[in-house]
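1. output the structure for:
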Amino acid sequence: MHKVWSVSGRGIAVSALALALTACQSMRGPEPVAQADIPQSYIGSASGTSVAEQGYKDFFADQRLVQVIDLALANNRDLRTAALNIQRAQQAYQISENDRLPTIGASGSVLRQDTMSTQGRGATTTYNVGLGVTAYELDFWGRVRSLKDNALDTYLATQSARDATQISLISQVAQAWLNYSFANANLKLANQTLQTQLESYNLNKKRFDVGIDSEVPVRQAQISVETARNDVANYKTQVAQAQNLLNLLVGQAVPTNLLPTTRVTRITNSTALGSGLPSDLLTNRPDIRTAEYQLSAAGANIGAARARLFPTISLTGSAGYASTDLSDLFKSGNFVWSVGPSLDIPIFDWGTRKANIKISETDQQIALSDYEKSIQTAFREVNDALAVRQNIGDRLAAQRRLVDATNTTYRLSNARFRAGIDSYLTVLDAQRTAYSAEQGLLLLEQANLNNQVELYKSLGGGLKANTSDVVQYPPSTAERKQSNQQ
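-> This is a model prediction of the structure:
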């Protein structure tokens, strides 16, 4: 009995030592430094706090739009898929976390076999029950830990990707809502133009019927009428398509009372659209954070690949009861146990493991390039929005003056035609110019509002519902490693 306990004690001591040694450092290399060459300032940026700090319920002025956005956040299928991807990544991380712990299972067996003894040949039956640890890897080189870090970074990247999807969705909903409003505004303008053209056609027909003018002005007026009718039909189609797009983004039919009934003239409560500091963009844009997590995950993969160059040690053990008589199975003296390690030593694999390290290092360089590009793309989007913002005011002012001038020209031309001074061709040309100028003004007004939404999105706005909300991203495993080394 003393000998048995001595062996058992040594086995437990060896196991405890092995478990203690598993708490080792990861073999991932130094983290690469991104060189995105970001600018020190934005193009023509407004000073002040970035509008991205505002929650979307405070940024958008129309409460109908806010309600439509809330419906989209609850029902949009792309956002729902992104949330499900988070759940999937969370379960994958849980599996990698569980791999660091021993797997314990119960077992039982009945073995009937033919045996030879001094008493002759005969069949015996052996009964076994017990608990066992199956192939628990002793993580001396940090391979399992690196895989866990990779799973954690992947999970965090999936979370920030869902946030980027939300920001994009809010921007798309706002712009689709504006598109519906201006499609209706263009339809209203086309109907008004059609009525004007019909009046001109009726006037020209009367003048032709009484012999004042030839048939040419009648046919010219008819061309304008049919052109206007075509525009009316076209804008009716655009209204229906805009509503269909809005319903798709929201994930259900948008209630009629939440649709704009008149042309939207203001989209935001903000009088000044500040862009903040360039450094704010790195923390406000979740797509940049996603690329950063993916870069960290690639670094963890290098650690796992390097660990494969070293021996893999696994521990297997079991404890239970065994007996040739079922009724005596759990009696004293039938307790049995076993414990033992297994060793996998790489000797020659034709360079496969080293090639896997090279692949992991290349993947890290790809992830670094993607991270730098995501930063550059974010700054380009902000600068593009600011470039439009810089000149949209002058364009709107000029277009409004053009509308006033063309409308005045149309009134004067119409008066001169009715007085018999000018031909109808002058009126027709003035009508077309005035109509085109009105359409151009609507396009610019919509572009101005869309630009405000685009600037809010490109700066990272839309993640918070209320301005007072706080958004924080957990550090990546690379950041934790650097923090521990300091």
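2. going by C-alpha atoms from here, please, whenever you check contacts or count neighbours.
-> Fine.
3. give me the number of residues near residue 481?
-> 16 (other Cα atoms under 10 Å).
4. for the nearest residue to residue 64 once chain neighbours are set aside, give me its contacts.
-> With Cα to Cα, 6 or more residues apart in numbering as the criterion, residue 64 has its nearest non-adjacent residue at 4.9 Å, and that residue is residue 258. By Cα atoms under 8 Å, 6 or more residues apart in numbering, the contact list for residue 258 reads 64, 65, 67, 68.
5. and the residues you listed, which are buried?
-> Taking 16 or more other Cα atoms under 10 Å as the criterion, what is buried in those is 64, 65, 68.
6. quick one more, to check against the first:
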Amino acid sequence: MRKSTLTAALSVLALASGCSMNPKLDIPAPPVAAQFAGADKAEPESAATIPWRQMFGDARLQAIIALALENNRDLRVTTLNVEAARSQFRMARGAQLPSIDANGSYTRQRIPLETAGAGLGLPSDGAAPSGIEFGQYSANVALTAFEIDLFGRLRSQSEAAFERYLASDEGRRAARIALIGAVVDAYLAERLAVEQLALTERTLIDWRESARITGLLREARQASGLEVSQADGLVRQAEADLQARLRAQAQATNALQLLTGAPLPADLPPPVSLLEQPILTQLPAGLPSDLLTNRPDIRQAERELVAANADIGAARAAFFPRLSITGLLGVTSLAFDRLFDTDNGNWSFSPQISQPIFRGGSLQGELRLAEVRKSIAIAQYEQVIQAAFREVSDGLAGRATYGKQSDAQQAAADAAARRVELSNLRYRAGVDSRLELLDAQRSLYSARQTYLDLRREELSSATGLYRALGGGEGEE
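-> Next up is the predicted model:
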């Protein structure tokens, strides 16, 4: 009978603790168009499924990305934050379970005979000993203030902590994707600096030789002072560019080492030039709805929204009564060898219920704060989606234009090179002055520098589109 009564009571408590005060959560619809601007109606599956090693085929770049994923301090901090969030969830979940402690003690005390005798109704004539001294052993198992979660307050807190743990893990994935993109951008900047430096060095050698020849022609009265000044000006410009390229190369290398978290190894594979860099540039975007599943920052914002909704449930439940139980089961004896005898058992059971009556508006304030934070989480969720949509649209605009622009710039550089050849022939034939040849050389130098800049921008735009689509999350 007692067993069935206890079982029924536990069943009632279990049903009561299953109650939740969380409001119904409706995830807002994505506040973006159904299709990306500039994308085909039948856009294939998103490029987010492409592994980053396949996206970036340069073996040197792959080794640097792997080094960064292992050593980058920002990513390491983000990973540790995930562990911290997991611990917080465990703490919140532990509050839903009973806290049981075992303890043992020994107490030695002395009681004056007069006090002891008065308690027992005995006379105190001074003939007996002046006091009683004894020791007491005890061993107990205690249940301390276990709260029966009648209205789901603890469960809502645990749910919020769990969702924030998941959100932090999504943040780690987002940080990983961002790190890969940052490493690629830094690597491309370093390659650009190196190749522009090499171009400047070659050009400076040619222009110094041209200035020397122009000076000799001036001495022979076959060139004007204007031609000499023009040739010297080109040399000085190339010398200034050389220092700028040296600075850009050093800064790009420093940025790359910061991202990798360690000096670059000496045994890295040889680099691939920008013009031959095997980075995929024509990436499919898929549909905007794919972003909701492919981008971890969007999933992170959604988790934060669910956590904020659970906070409202916890704040609502705080208005209702709390039932807690404290219990003790143990044994007590004056002699240690008889501590666990049958007759030495003791127990206590102390249920307690509390109902908030007056808190000065603090509970209402906590509820209102939770509701406002949920509204903020909704706005942030929508904001993240809109930002992701814009990033993809920008990447698609680059996909549609950079290839054509790069081809046109390459043609312009080829035309400038052809002009230098023709100007040199015309100069040798005496048809054109040396000024025309110098101007053609300057145009060729500028066209080649611009082409390298444009190629780096094209590769960086493709990397940005890959990152915007959520690519790079996988391990491969």
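7. tm score of chain vs chain?
-> Once superposed, chain against chain, the TM-score is 0.90 (TM-score structural alignment, normalised by the length of structure 2); 460 aligned residues with a Cα RMSD of 2.5 Å.
8. before we move on, back to that, need the contacts of residue 258 of structure 1 in a markdown table (columns: distance to residue 188 of structure 1).
-> As requested, the contacts of residue 258 of structure 1 are exported to a markdown table (distance: Cα to Cα, whole Å):
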| residue | distance to residue 188 of structure 1 |
| --- | --- |
| 64 | 21 |
| 65 | 22 |
| 67 | 26 |
| 68 | 24 |
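9. just these: which are in helices?
-> Counting by DSSP state H, the part of the contacts of residue 258 of structure 1 found in helices is 64, 65, 67, 68.
10. identify the residue of structure 2 aligned to the last one.
-> Okay, so that is residue 68 of structure 1. Using TM-score structural alignment, the equivalent of residue 68 of structure 1 in structure 2 is residue 64.
11. distance check, the counterpart of the residue nearest to residue 64 of structure 1 in structure 2 against residue 197 of structure 2.
-> When structure 2 is aligned by TM-score structural alignment, residue 258 of structure 1 is paired with residue 268. Going from residue 268 of structure 2 to residue 197 of structure 2 by Cα to Cα, to the nearest Å gives 21 Å.
12. with residue 18 of structure 2 instead?
-> Distance from residue 18 of structure 2 to residue 197 of structure 2, by Cα to Cα: 69 Å.
13. who has more neighbours out of those two?
-> residue 197 (22 against 13).
14. doesn't residue 238 make contact with the more buried one?
-> No - the pair residue 197 of structure 2 / residue 238 is not scored as a contact, 10.3 Å apart, by Cα atoms under 8 Å.
15. would you mind finding the match for residue 381 of structure 2 in structure 1?
-> By TM-score structural alignment, residue 381 of structure 2 lines up with residue 371.
16. in structure 1, which spans are helices?
-> 2-21, 56-59, 63-75, 77-98, 143-209, 216-250, 278-284, 286-307, 352-418, 424-458, 477-485.
17. can you give me the buried ones in the first one?
-> By neighbour count, with 16+ other Cα under 10 Å as the criterion, the buried positions of helix 2-21 of structure 1 are 15, 18, 19.
18. again with stretch 261-268 of structure 1
-> Neighbour-count burial for stretch 261-268 of structure 1, counted by 16+ other Cα under 10 Å, picks out 263, 264, 267, 268.
19. return the distance of it from the chain's centre.
-> The chain centroid and the centroid of stretch 261-268 of structure 1 are separated by 28 Å under Cα atoms, centre = their mean, to the nearest Å.
20. again, but for stretch 13-29 of structure 2
-> 29 Å.
21. gap between the residue located most distally from the centre of structure 1 and residue 236 of structure 1?
-> In structure 1, the residue that sits farthest from the middle, by Cα atoms, centre = their mean, is residue 119; the gap is 76.2 Å. Distance of residue 119 of structure 1 to residue 236 of structure 1, given as Cα to Cα: 101 Å.
22. same deal with residue 480 of structure 1?
-> From residue 480 of structure 1 to residue 236 of structure 1 the distance is 57 Å (Cα to Cα).
23. do the same with residue 71 of structure 1
-> Distance from residue 71 of structure 1 to residue 236 of structure 1, by Cα to Cα: 25 Å.
24. quick check: stretch 167-187 of structure 2 compared with structure 1, mean distance?
-> Superposed on structure 1, stretch 167-187 of structure 2 shows a mean distance of 1.1 Å to its aligned residues (mean Cα distance after the TM-score superposition for structure 1).
25. start and end residues in structure 1 for that stretch, please.
-> Going by TM-score structural alignment, stretch 167-187 of structure 2 sits over residues 157-177 in structure 1.
26. centre of the chain to that stretch, how far?
-> On Cα atoms, centre = their mean, the centre of stretch 157-177 of structure 1 falls 6 Å from that of its chain.
27. residue 480 and residue 236 of structure 1: which has the busier surroundings?
-> residue 236 (18 against 11).
28. what is the equivalent residue in structure 2 for that one?
-> Under TM-score structural alignment, residue 236 of structure 1 pairs with residue 246 in structure 2.
29. test my guess that its match contacts residue 196.
-> No - with contacts counted by Cα under 8 Å, residue 246 of structure 2 stays clear of residue 196, the gap being 9.5 Å.
30. need the overlap of contacts for these two.
-> With Cα under 8 Å, 6+ apart, residue 246 of structure 2 and residue 196 have no common neighbours.
31. now residue 423 of structure 1: how far from residue 430 of structure 1?
-> 12 Å.
32. give the full set of residues in contact with residue 236 of structure 1.
-> Contacts of residue 236 of structure 1 (Cα under 8 Å, 6+ apart): 183, 184, 187.
33. can we see that at 7 Å?
-> Residue 236 of structure 1 makes contact with residue 187, according to Cα atoms under 7 Å, 6 or more residues apart in numbering.
34. likewise residue 107 of structure 1?
-> Counted by Cα under 7 Å, 6+ apart, residue 107 of structure 1 has contacts 129, 130, 131.
35. quick one, what contacts the second one?
-> Just to be clear, that refers to residue 130 of structure 1. 106, 107, 108, 318, 319, 320, 321.
36. show me what it aligns to in structure 2.
-> Going residue by residue (TM-score structural alignment), residue 130 of structure 1 aligns to residue 140.
37. which residue, other than its chain neighbours, is closest to that match?
-> residue 330 (3.9 Å).
38. structure 1: which residue goes with the one you found?
-> So, by TM-score structural alignment, residue 330 of structure 2 is matched to residue 320.
39. please consider this matter closed, and thank you.
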